[in-house]
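Engineer: after the sequence you'll find the predicted model.
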Amino acid sequence: MATVLSVSGSPSVSSRTQRLLRHLDDRLLAQGHDVVALDVRTVPAEALLGADFGHPAIVEAAELFARADGVVVATPVYKASYSGVLKALLDLLPQYALAGKTVLPLATGGSTAHVLAIDYALRPVLSSMGAAHIVQGWFTLDQDITVRDDGSLAVAARADEALGRVVDQFSAALGHSPVLAAAG
């Protein structure tokens, strides 16, 4: 089984991006992977903004990346790019922190005008960090993600199906054939 680092690049406590990512983590767990969550918003701002490479939280984050076989990176899209808090963390990781790793980029946003942010903003940075394989990512519209009154997540059927496919492709790229859910 592969170890997957699941990175939420959202600065928000009530983030749809983070909730969607944890929903996808459940799918990876069901496929037999070990999933380790990293919410970048929990990394101290003074370490990120002060570029404190030696801060214990930055060192720990770098170690999480080093131990992972694969990395899922999810971000909300702001101003046609990934979040600043994610950028701050990526800047503090070793140059080739993704060397030899399979990476799944995911993004959320309010408009389809931002759909290319994965390919034109996030993917080049992931590639420059040495990712061995960046699988097809997915952009999910905010309107397709609903948090119910009980806190559970509802994802529009077409988005959930597409997300399932990209997660299964990521899982297969890690060398583990996904267990497909029964149609129902």
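Structural biologist: Perfect, I can see it now.

Engineer: please count neighbours and contacts with C-alpha atoms only from this point.
Structural biologist: Will do.

Engineer: count the residues that sit near residue 88.
Structural biologist: For residue 88, the count of nearby residues is 18 (other CA atoms under 10 Å).

Engineer: helix or strand for it, which one?
Structural biologist: Using DSSP states H and E, residue 88 sits in helix 84-92.

Engineer: excluding its own residues, what touches that helix? List them.
Structural biologist: For helix 84-92, the surrounding residues in contact (CA atoms under 8 Å, 6 or more residues apart in numbering) are 9, 10, 11, 40, 41, 48, 49, 51, 52, 53, 58, 75.

Engineer: are any of the residues you listed buried, and which?
Structural biologist: Buried residues within these, defined by neighbour count using 16 or more other CA atoms under 10 Å: 9, 10, 11, 40, 41, 48, 53, 58, 75.

Engineer: switch those over to CSV; also include secondary structure.
Structural biologist: Below are the buried ones among the contacts of helix 84-92 laid out as CSV (DSSP: H, G, I helix; E, B strand; the rest coil):
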residue, secondary structure
9, coil
10, coil
11, coil
40, helix
41, helix
48, helix
53, coil
58, helix
75, strand
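
Engineer: this is the other structure I want to compare:
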Amino acid sequence: MPNVVIVSGSPSQVSRLNGLTGYAEEKLRQLGWEVSYLHVASLPAEDLILARWDSPAIIEANKRITEADAIIIASPVYKASFTGVLKTYLDLLPQTGLEGKVILPLFIGGTIAHLLTIDYALKPVLSALYAKHVTSGVYAVDSQVKKLEAGGLELDEELAKRLDRAVTSFAEVAELFKNQQSSIGS
């Protein structure tokens, strides 16, 4: 069973971003994937800020990334970039920490004006970490994710369709890549 780690860069546990990651999780589980989360903001702040490479929490987080077949990088957009807590964690990954991983970016922001954040802010960082397989990401606007009175989140139809296509394509590419790596290793 392939596995994916959803790396959430949201500083808040209650975020519209959860609408995107929850949708991706549900779709991947339907496709037979094992899904786990790494909420970067739950890592010890002192370890992140002081770049403690040898912290048990950072070592464990990096191990989860190493063992994953694929990674979803999710973040709200603040001031035309992904969150600082996500960047701080990415700085603590080994130089080749994303080598051989298929990556799906999922971003959400207050306005369409930051649509290119994935291409101009995130992709250069992923490239520096040797990520060569970054699939087409999804950028959503806050207004496309409605908070329900009874709790939970609801995605508008257009966003759900885009997420469905992106997650399905991501899963196909990741499984193909995994099968290619397995045949090379045999």
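Structural biologist: Thanks, I have the structure now. Only a predicted model underlies this, so the values are computations on that prediction, with no experimental measurement involved.

Engineer: TM-score them against each other, please.
Structural biologist: Comparing the chains after superposition, counting by TM-score structural alignment, normalised by the length of structure 1, produces a TM-score of 0.92; 176 aligned residues with a CA RMSD of 1.1 Å.

Engineer: closest to residue 143 of structure 1 among the buried ones among the contacts of helix 84-92 of structure 1?
Structural biologist: residue 75 (15.6 Å; CA to CA).

Engineer: gap between that closest one and residue 149 of structure 1?
Structural biologist: According to CA to CA, to the nearest Å, residue 75 of structure 1 stands 24 Å off from residue 149 of structure 1.

Engineer: again with residue 120 of structure 1
Structural biologist: As judged by CA to CA, residue 120 of structure 1 and residue 149 of structure 1 stand 36 Å apart.

Engineer: what about these two, which has more around it?
Structural biologist: Set residue 120 of structure 1 next to residue 149 and count neighbours by other CA under 10 Å: residue 120 wins out with 12 against 7.

Engineer: for residue 1 of structure 2, what are its contacts?
Structural biologist: Residue 1 of structure 2 makes contact with 32, 33, 34, according to CA under 8 Å, 6+ apart.

Engineer: for structure 2, which segments count as helices?
Structural biologist: Under the criterion DSSP state H, structure 2 carries helices at the ranges 17-30, 45-49, 56-67, 84-91, 117, 123-128, 157-185.

Engineer: dump these to TSV, plus distance to residue 111 of structure 2.
Structural biologist: Formatted as TSV, the helices of structure 2 follow (distance: least, CA to CA, whole Å):
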stretch	distance to residue 111 of structure 2
helix 17-30	14
helix 45-49	29
helix 56-67	30
helix 84-91	19
helix 117	11
helix 123-128	20
helix 157-185	14
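
Engineer: now do the residue most central in space within structure 2 against residue 150 of structure 2, distance only.
Structural biologist: The residue lying closest to the centre of structure 2 (CA atoms, centre = their mean) is residue 73, at 1.6 Å. Relative to residue 150 of structure 2, residue 73 of structure 2 is positioned 28 Å away (criterion: CA to CA).

Engineer: how about residue 132 of structure 2?
Structural biologist: Applying CA to CA, the value for residue 132 of structure 2 to residue 150 of structure 2 is 41 Å.

Engineer: related to what we said a few turns ago, could I get the contacts of helix 84-92 of structure 1 as a markdown table with distance to residue 95 of structure 1?
Structural biologist: Formatted as a markdown table, these follow (distance: CA to CA, whole Å):
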| residue | distance to residue 95 of structure 1 |
| --- | --- |
| 9 | 18 |
| 10 | 22 |
| 11 | 23 |
| 40 | 18 |
| 41 | 21 |
| 48 | 16 |
| 49 | 18 |
| 51 | 14 |
| 52 | 15 |
| 53 | 12 |
| 58 | 14 |
| 75 | 20 |
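
Engineer: tell me which of those residues is nearest to residue 157 of structure 1?
Structural biologist: The closest of these to residue 157 of structure 1 turns out to be residue 75 (CA to CA; 20.8 Å).

Engineer: how about the closest one, what does it touch?
Structural biologist: Counted by CA under 8 Å, 6+ apart, residue 75 of structure 1 has contacts 8, 9, 10, 17, 82, 83, 86, 106, 107, 108.

Engineer: now do 7 Å
Structural biologist: By CA atoms under 7 Å, 6 or more residues apart in numbering, residue 75 of structure 1 lies in contact with 8, 9, 10, 17, 82, 83, 106, 107, 108.

Engineer: distance of the alignment partner in structure 2 of residue 120 of structure 1 from residue 4 of structure 2?
Structural biologist: Matched by TM-score structural alignment, residue 120 of structure 1 corresponds to residue 120 in structure 2. Residue 120 of structure 2 sits 24 Å away from residue 4 of structure 2, going by CA to CA.
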